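> Curious how this folds, go ahead:
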Amino acid sequence: MTAFSLDPEQITWRAELRAVAADRLRPLAEKGEPRRVNRALVAELGRLGLIDRLFTSGALDLCLMRESLAHACTEAETALALQGLGAHPVHAYGSQAQRTRWLPGVRAGTTVAAFALSEPGAGSDAAALSLTADPDPDRPSGGWRLTGEKCWISNAPEADFYTVFARTTPGAGARGVTAFLVPADRPGLTGTPLDMLSPHPIGALTFDAVPVTADDVLGEPDHGFRVAMGTLNLFRPSVGAFAVGMAQAALDATLVHTAGRDAFGGRLKDLQAVSHRIAEMALRTEAARLMVYAAATAYDEGAGDVPKRAAMAKLLATETAQYVVDAAVQLHGARALRRGHLLEHLYREVRAPRIYEGASEVQRGIIAKELYATVEAAQ
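Predicted structure coming up:
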C-alpha cells in the first residue's frame, strides 16, 4: 500500500463502518440529548470494538474510522474521537497502574475521558497555560494543588477523568508544563456546560486547589508539552478525516439532489454552473482525503516531517469541508436550512474543526516553522 491508495480490505472495512454507523449508531445518536454525553452511544462503540481499536492500530486506521463514521453519524465519530483524545495520553504515557485502572473502562465505553488543554486565555497557544500546579504544603514528600480554569473542553463536565495540563514551573513556557490524570471526583474540581454551536458536550472546568500527586503525572514533570503535542500529532490528521467524511456526505447528498431536481426546463445537474461546482467539490474532497491518508501513513512509518504533514492535512481538510458543505447548502436551497436536514446538521458541525486542536492560523504557523527549519538545517 502507498500513501495514496487503500488496499481492498481497507476499502471493504470503510464501507462496513459506514453501514454500522447508519444502522446501529445513528439510532442511538438520535435518542441522545444535545450537548450531553451520550453514554449509550459510547457503550455501543465499546461493544463494537472500535474504541479498543483506537489503541491497537495506527493513525491510518484512526482516519478510516473517523471518516467512515462521520459520513453517516457525526455524533458517533465525535464520541469515538473524544475517547481517544482523552485517553491516548494514558495509553502512551501513563504508568502501568494508571493504564490498568482507567483504560479497560475506556475501551468498554463505560468510562468517559476528556482532554483538558485549552484555557480562557490560552486556546491554541498551548505554551501559554496559566493553570498552576503549586507544591502541596500538606504533602512534603511530593504533590501539587491545581488552581485555575480550563475552557472549551469536550465531554466536560460529564467525563469520568481528565487529562489535564498545568504549569509546574513558572516562566518556563512549554518546558514548564506537566500532564496529570485527574479523576472527576477530586475535591475542588467543578464544571459547567457551555452552550456552543456544536451539538456535542463542551464545558468549562474550575480547579480550586485540586490535589494531585506523583502517581497522577502522565509522563514526567515539566514534560507535559511533549504529551500534548504527541497526542495532537496523532489526532490532527484524523480531524482532517472527520472533515473529509462530512464533505463526502454533503457531496453525496448534493449529487442525488441535483440529479433529480427539476429546474429551468431540465435537471439542476444540466446547468453548467452547477455541474462545475459539483466537480470542484469532488476535486477538493479527494485532494483533502489523499493528504489525510498521506499524513497518517507518514505517522505510522515514523517519518520525520509528521508535524508539518499533520498540520497540512488538518488545515486543508477542514477548510475544504467548510467549502463543500457551504456549497452543498447553496445548491440545495432553503430546504437545507430547515432544522433536522442533513446539511443543516453538517453546517453546524463543520465550523468547529477549523478551530479546535489548533486553529487554521496555528496550522499555517506550524507549516511555515517546519519549512524554515528545513532551510536552516540545510545551511
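> C-alpha only now, for contacts and for neighbours.
Will do.
> host element of residue 133?
Counting by DSSP states H and E, the element that carries residue 133 is strand 132-135.
> Next, work out how far apart the residue located most distally from the centre of the chain and residue 256 are.
Centroid-distance maximum for the chain: residue 265 at 44.5 Å, with Cα atoms, centre = their mean. Per Cα to Cα, to the nearest Å, residue 265 is found 18 Å from residue 256.
> I'd like the structure of this one too, to check against the first:
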Amino acid sequence: MTAFSLEPAQLAWCAELRTLAAQRLRPLADKGEPGRVNRALVAELGSLGLLGRLFTSGALDLCLMRESLAYACTEAETALALQGLGAHPVHAHGTREQRARWLPRVADGTAIAAFALSEPGAGSDAAALELRAEPDAPRGGGSPAGPAVAAAPPGEGPPAGQALSAAPDGPARWRLTGEKCWISNAPEADFCTVFARTTPGAGARGITAFLVPADRPGLTGRGFDMLSPHPIGALDFDAVPVTAEDVLGEADRGFRVAMGTLNLFRPSVGAFAVGMAQAALDATLAHTAGRDAFGAKLKDLQAVAHQVAEMALRTEAARLMVHAAASAHDAGSPDVPRCSAMAKLLATETAQYVVDAAVQLHGARALQRGHLLEHLYREVRAPRVYEGASEVQRDIIAKELYARQEAR
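Got it, this is the predicted structure:
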C-alpha cells in the first residue's frame, strides 16, 4: 500500500467509524457541558475499543480514526485525541508499573489524561518552559540537593539517567513549582504528563517528563472559558512532590518525550482538520445542489461551482499530505519532523479556508447556533494554534530543509 490509496478494509473501517460517531457518540456529545470533560463520552469510546487502539495502532490508523470521528462528532474525536496525547508518553516511555496502573484505565475510559507542556511564557517555544523541578531533601535529612541529582557543567544536563541515581535512603525526589496553562482536560484529568525543568540554563536538554497523578498535594487547577467547546485550563504546582518513580524516560531527556509525542500526533491533528473540512464540503454540496437563487440552483452558478471545486481540491491535497506524513512515521523515516509539520500546517490552514467558504455559501443560516457550520467554525480555529502554531510549523519545515541541504 502507498500513502496515496487505502485498502478496502480501511475504507470500510472509516465508514463504520463515521456511523458509530453519528449514532452512538453524537448523542452523548450533545448531552455534555461545554468546557467540561464528558466522561460518559470517553467511557463509550473505551467500550467501543477505540481508546485501546491508541496503543496498538500506527500513525496512519490514528489519522483514519481522527478524520472519521471528526466528520460526524468533533467532540468524540477530540476526547479520543486528548486521551492519546496525554497517555502516549506513558505508553512509549513509562515503567512497567506506570503502564500497568494507568494504561488499562485510559483504554477503558475510566481515567482522563492530560499533556501538560505549555506555560504562560512557553507555548510553541517548548524549550523555554520554566516549571521548576527542584531537588527535595532526601529521606533522613541531608542537603536539599543531596546525592540524588548529580552536578552538571553549566549549560549541560547530566548524562542520560544520571539524575536518577538513588540516594542511600530513597529514590531521587523533586518538588514541582510553577504553572502550566492552555492544557486540554485541565483541571479535570486524573493524571498528567508534566514537563519540568530539572537543569536550569540547559534549554531543551534540561527538561524531564513526569507522570503526576491529580491527587498529589500542592496540585490545583482552574478551567478557562474558551471558544472551543472541549475543556482547557491551567494547572498550578505548589511544591508538588515527585520522585524518580514518576519520571517518564530519563531525567533531562524529557524534551525528546515531548517531541516524539508531537511528531506522532501532528499528522493526526491534520486528520482532524481534514474530517472537519470534508464535513463542511459535503454540507456545501448538498446545500448548493438544492438551493434556488437567481433563477437556478446555486451549483449552476460558475462562481459557486468554482468555489466548491477549490474546496474539494484543497481538502483532498491535505488528506494526501496527512496520509504521506503518517506513512513516513510508520516507516521510521528520518523526515518525520518535516512531514508532520507540513501535514499539520497544510491541513489546518485548509480546513479554516474550507469551513469559512462553506459558511459564505450557506449564508446567514450557517451562523445560527446549532448549525453544523456554526459548530465547525468555532472548532476549526484552534488546531492552527495548538501543538505548534502554523508559524512554528513553517519554522520547523525550513530548519529541516536547510539541515538536509547542509548534510549533502
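> Drop the TM-score for these two in here.
Once superposed, the chains reach a TM-score of 0.99 (TM-score structural alignment, normalised by the length of structure 1), with 378 aligned residues with a Cα RMSD of 0.5 Å.
> hmm, back to that, now the element after the strand holding residue 133 of structure 1, going C-ward?
strand 144-154.
> Tell me roughly how far that next one lies from structure 2 on average.
Strand 144-154 of structure 1, aligned to structure 2 and superposed, deviates on average by 0.2 Å (mean Cα distance after the TM-score superposition for structure 1).
> Relative to the whole chain's centre, how far out is that strand?
How far strand 144-154 of structure 1 lies from its chain's middle: 19 Å, per Cα atoms, centre = their mean, to the nearest Å.
> what range in structure 2 matches it?
Strand 144-154 of structure 1 corresponds to residues 174-184 in structure 2, going by TM-score structural alignment.
> which ones are touching residue 184 of structure 1?
Listed by Cα atoms under 8 Å, 6 or more residues apart in numbering, the contact partners of residue 184 of structure 1 are 159-162.
> What's the match for it in structure 2?
Using TM-score structural alignment, residue 184 of structure 1 sits opposite residue 214 in structure 2.
> Tell me how far that match lies from residue 190 of structure 2.
5 Å.
> and residue 356 of structure 1, which of the three is it?
coil (DSSP: H, G, I helix; E, B strand; the rest coil).
> thinking again about what came up before, ok, residues contacting the match of strand 144-154 of structure 1?
Counting by Cα under 8 Å, 6+ apart, 82, 114-120, 130-136, 196, 230-243 sit against stretch 174-184 of structure 2.
> Separate out the buried members of those.
Those of these that meet the buried threshold are 82, 114-119, 130-136, 196, 230-237, 239-243, by 16 or more other Cα atoms under 10 Å.
> Quick one: the strands in the stretch 251-400 of structure 2, in order.
For the stretch 251-400 of structure 2, the strands defined by DSSP state E, counting those that start in this stretch occupy 292-293, 296-297.
> gap between the first one and the chain center?
Computed by Cα atoms, centre = their mean, the separation of strand 292-293 of structure 2 from the middle of its chain amounts to 42 Å.
> so where is it in structure 1?
Using TM-score structural alignment, strand 292-293 of structure 2 corresponds to residues 262-263 of structure 1.
> after superposition, how close is that stretch to structure 2?
Mean deviation for stretch 262-263 of structure 1: 0.4 Å (mean Cα distance after the TM-score superposition for structure 1).
> In structure 2, what range does stretch 316-323 of structure 1 match?
By TM-score structural alignment, stretch 316-323 of structure 1 lines up with residues 346-353 in structure 2.
> residues in contact with residue 371 of structure 1?
Neighbours of residue 371 of structure 1 in contact, by Cα under 8 Å, 6+ apart: residue 308.
> Quick check: the gap between it and residue 101 of structure 1.
Computed as Cα to Cα, the residue 371 of structure 1 to residue 101 of structure 1 distance reads 42 Å.
> Make CSV out of the strands of the stretch 251-400 of structure 2 and add mean neighbour count and distance to residue 266 of structure 2.
Compiled in CSV, the strands of the stretch 251-400 of structure 2 are given as follows (neighbours: other Cα atoms under 10 Å; distance: least, Cα to Cα, whole Å):
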stretch, mean neighbour count, distance to residue 266 of structure 2
strand 292-293, 12, 41
strand 296-297, 14, 39
